[in-house]
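Peer 1: Predicted coordinates and the sequence they were generated for:
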Amino acid sequence: MEDGEGPTKQTTREDMAPDSAEQSDKMHWTLHVDGSAGETGRGAGVVLHGLEGFTLEYALRLDFKASNNEVEYEALLAGLSLATELGAGKLKVYSDSQLIVNQVNGIYEAKGPRMKRYLQKVKEKLQRMREVEILQVPRDMNNRADALSKMASEETHDFGTILTEILPHPSIDEVQVLEIPPGPNWMDPIMRYLKDGVLPEDKLEARRLTARAAHYLVHGPRLYKRSYT
């Protein structure tokens, strides 16, 4: 009405939905994964976004023969491992692979012994997490993970400050591992200082430690070196 009088508009469920969804997303960690298999090699890209603006980019080069779908599974497994290690409680996973997403969600059946083993490996990791949702997105909404996977597939690419690793064998293969007893290492004093504020009694060593620790941060059980970003 022109004079401004009249019934006040009531708030509806539709009015509240966007804000509620936005608040819900802030409570979740988000994980984007993608795999790339081509003539130059095979790679996986992972982008993990955590709480308070935490972001981790990870490129994984696969040093073995693998199909496109197997590479996509390796990307998903790598991302779930990182999210678990960093303590992600609620996690939303985004992948542009329709096959992998639907197999994990039980819509498609995994065919072939290798695909079944990959699916079983993913389910084992999901059981260790509190709340996980796996969604399919268009490739253009997964572009950073896609770029990392393509970079990882190129053997000569320079990753700069991006966390990288070479996977020598498929994750579904059993590999004998020789366990090394844990012992003191160079990270221990930095971890104690960053977590508990403990410094050496020697003032010179204390100054050196504080200067060195400024280049690192602790997230979960791991020590990370700060990058330019």
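Peer 2: Looks like it arrived, so ask away.
Peer 1: When you work out contacts or count neighbours from here on, use the C-alpha atoms and nothing else.
Peer 2: Will do.
Peer 1: what's the nearest residue to Glu154 if we skip its chain neighbours?
Peer 2: Nearest non-adjacent residue to Glu154, counting by C-alpha to C-alpha, 6 or more residues apart in numbering: Thr40, 5.8 Å away.
Peer 1: Quick one: the strands in this protein, in order.
Peer 2: Per DSSP state E, the chain carries strands over the ranges 29-37, 42-49, 55-62, 90-95, 131-136, 163-167, 216-219, 222-225.
Peer 1: can you give me the angle the second one makes with strand 90-95?
Peer 2: Spelled out, that is strand 42-49. 140 degrees (axes from the mean of the first three to the mean of the last three C-alpha atoms, to 10 degrees).
Peer 1: Which other helices and strands does strand 42-49 contact?
Peer 2: Packed against strand 42-49 by the contact rule (3 or more C-alpha pairs under 8 Å, 6 or more residues apart in numbering; DSSP states H and E) you find strand 29-37, strand 55-62, helix 68-85, helix 143-153.
Peer 1: In the second one, which of the residues would be classed as buried?
Peer 2: Going by neighbour count (16 or more other C-alpha atoms under 10 Å), the buried part of strand 55-62 is 57-62.
Peer 1: Then the last one?
Peer 2: Residues of helix 143-153 classed as buried: 143-153 (neighbour count, 16+ other C-alpha under 10 Å).
Peer 1: same deal with the third one?
Peer 2: Along helix 68-85, these residues count as buried under the neighbour rule (16+ other C-alpha under 10 Å): 69-80, 82-84.
Peer 1: And these, which is closest to Thr161?
Peer 2: Each of those was scored against Thr161 by C-alpha to C-alpha, and Leu82 proved nearest at 17.3 Å.
Peer 1: And the closest one, how far from Glu109?
Peer 2: Distance, Leu82 to Glu109, using C-alpha to C-alpha, to the nearest Å: 26 Å.
Peer 1: Put this next to the previous one:
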Amino acid sequence: MSKPVLSGRKAKWSLLHSDFEIKFVPQKAIKGQALADFLATHPSPDNVELPADLPNEEVFTIETVTWQLYFDGAARRNGAGAGLVFITPSGGLIPYSFSFLSLCSNNVAEYKAFIIGLEFSLKMHIDCLQAYCDSQLVVRQLNGQYAVRNATLIPYHEGAKYLMSQFQGIHVSYILRSKNDKADALANLAASLMLPDERDIQITIGERYLLPPAIERIEEFVDSNVITASKCDEEPDDLDCSLPIIEYLQHGKSPNDSRKKAKVRHRATRFLYLNDTLYKR
């Protein structure tokens, strides 16, 4: 007795599609004569040798694309937050920062950060994920090395394991806090800027100096020549004629005589008094 065309799973699909006016047409088998006809229509040249070895399994393997996730949680007296840093296969960086509306412990914040990272990964259709965390307790609990004895952590642990089961490949590794600094900074920032009513803010981080570093500042030098002091010809009994200029430049004093005062002020514009030395500009 021949087996009907629509049997088992195919018959079930046909009934389900009938509600939507979709007709299921099973694929027909390709007969050997069709392959022979194709080879006869497209013959190979005589000078081309046909390979005797068939391709092995390595030819048909598809290279898996793995993303990286660095996550961290932070809990403070007045806030808690999570920081996520995704590293794309091409080396791109995608940061996220989240504030929690309720206070929690550090371990709960770590689990919440990981769960948020898994949910984002699934939304981005990431199949293979390598996650990193600086909490040995959370990493070893997720890898099954430690049992979860804290009743508060059990629901978060179960939720994380359920999300992990939806990936083709996923692994959680422990790293030092110094190597998880970006996610740690984002988590602490979110904990410090805890916002009510689930509001979002955008923070721009830029590298820019308002002033150049002190070692790069170029000091201004005055191209000057030291002048030689000499007696004034007009008043040989007075002190050096440079003294009125020095007093004017250092203390703002000028002679009482209006004619000499104007002369000193005019000549003082051509000099500079620095470190007990009078320089000509």
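Peer 2: The structure has been received and is ready for your questions. Just so it is clear, the structure is predicted and the values come from calculations on it, not from any experiment.
Peer 1: And the TM-score between them?
Peer 2: Aligned and superposed, the two chains score 0.56 in TM-score terms (TM-score structural alignment, normalised by the length of structure 1); 138 aligned residues with a C-alpha RMSD of 2.1 Å.
Peer 1: quick revisit: save the strands of structure 1 as JSON lines, and put in distance to Asp196 of structure 1 too.
Peer 2: As requested, the strands of structure 1 are exported to JSON lines (distance: least, C-alpha to C-alpha, whole Å):
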{"stretch": "strand 29-37", "distance to Asp196 of structure 1": "26"}
{"stretch": "strand 42-49", "distance to Asp196 of structure 1": "26"}
{"stretch": "strand 55-62", "distance to Asp196 of structure 1": "24"}
{"stretch": "strand 90-95", "distance to Asp196 of structure 1": "27"}
{"stretch": "strand 131-136", "distance to Asp196 of structure 1": "30"}
{"stretch": "strand 163-167", "distance to Asp196 of structure 1": "26"}
{"stretch": "strand 216-219", "distance to Asp196 of structure 1": "11"}
{"stretch": "strand 222-225", "distance to Asp196 of structure 1": "14"}
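Peer 1: Now for the residue mapped onto Tyr70 of structure 2 from structure 1: which residues touch it?
Peer 2: Using TM-score structural alignment as the criterion, Tyr70 of structure 2 maps onto His32 of structure 1. Neighbouring residues of His32 of structure 1 by C-alpha atoms under 8 Å, 6 or more residues apart in numbering: 46-48, 79, 93-95, 142, 145.
Peer 1: and with 7 Å instead?
Peer 2: Taking C-alpha atoms under 7 Å, 6 or more residues apart in numbering as the contact definition, His32 of structure 1 lies against 46-48, 93-95, 142, 145.
Peer 1: go on, Lys92 of structure 1?
Peer 2: 28-31, 132-134.
Peer 1: Could you verify my assumption that Met194 of structure 2 touches Gly79?
Peer 2: Yes. Met194 of structure 2 is in contact with Gly79 according to C-alpha atoms under 7 Å; the separation is 5.8 Å.
Peer 1: residues in structure 1 aligned with stretch 111-125 of structure 2?
Peer 2: Using TM-score structural alignment, the residues of structure 1 aligned to stretch 111-125 of structure 2 are 73-87.
Peer 1: Residues in contact with that stretch: which ones?
Peer 2: 31, 33-35, 44-46, 118, 122, 125, 219-220.
Peer 1: Counting neighbours, which of these end up buried?
Peer 2: Those of these that meet the buried threshold are 31, 33-35, 44-46, 118, 122, by 16+ other C-alpha under 10 Å.
Peer 1: Pick out the most distant pair among those residues.
Peer 2: Most distant of those, by C-alpha to C-alpha, are Leu31 and Tyr118, 18.6 Å apart.
Peer 1: From Leu163 of structure 1, how far off is Val46 of structure 1?
Peer 2: Between Val46 of structure 1 and Leu163 of structure 1 the computed distance is 10 Å (C-alpha to C-alpha).
Peer 1: Please apply the same query to Asp146 of structure 1.
Peer 2: 15 Å.
Peer 1: do the same with Tyr108 of structure 1
Peer 2: 33 Å.
Peer 1: what does Arg212 of structure 1 give?
Peer 2: Distance from Arg212 of structure 1 to Leu163 of structure 1, by C-alpha to C-alpha: 20 Å.
Peer 1: Can you tell me which of the strands of structure 1 is nearest to Arg207 of structure 1?
Peer 2: Closest among the strands of structure 1, once you apply C-alpha to C-alpha, is strand 216-219, at 15.2 Å.
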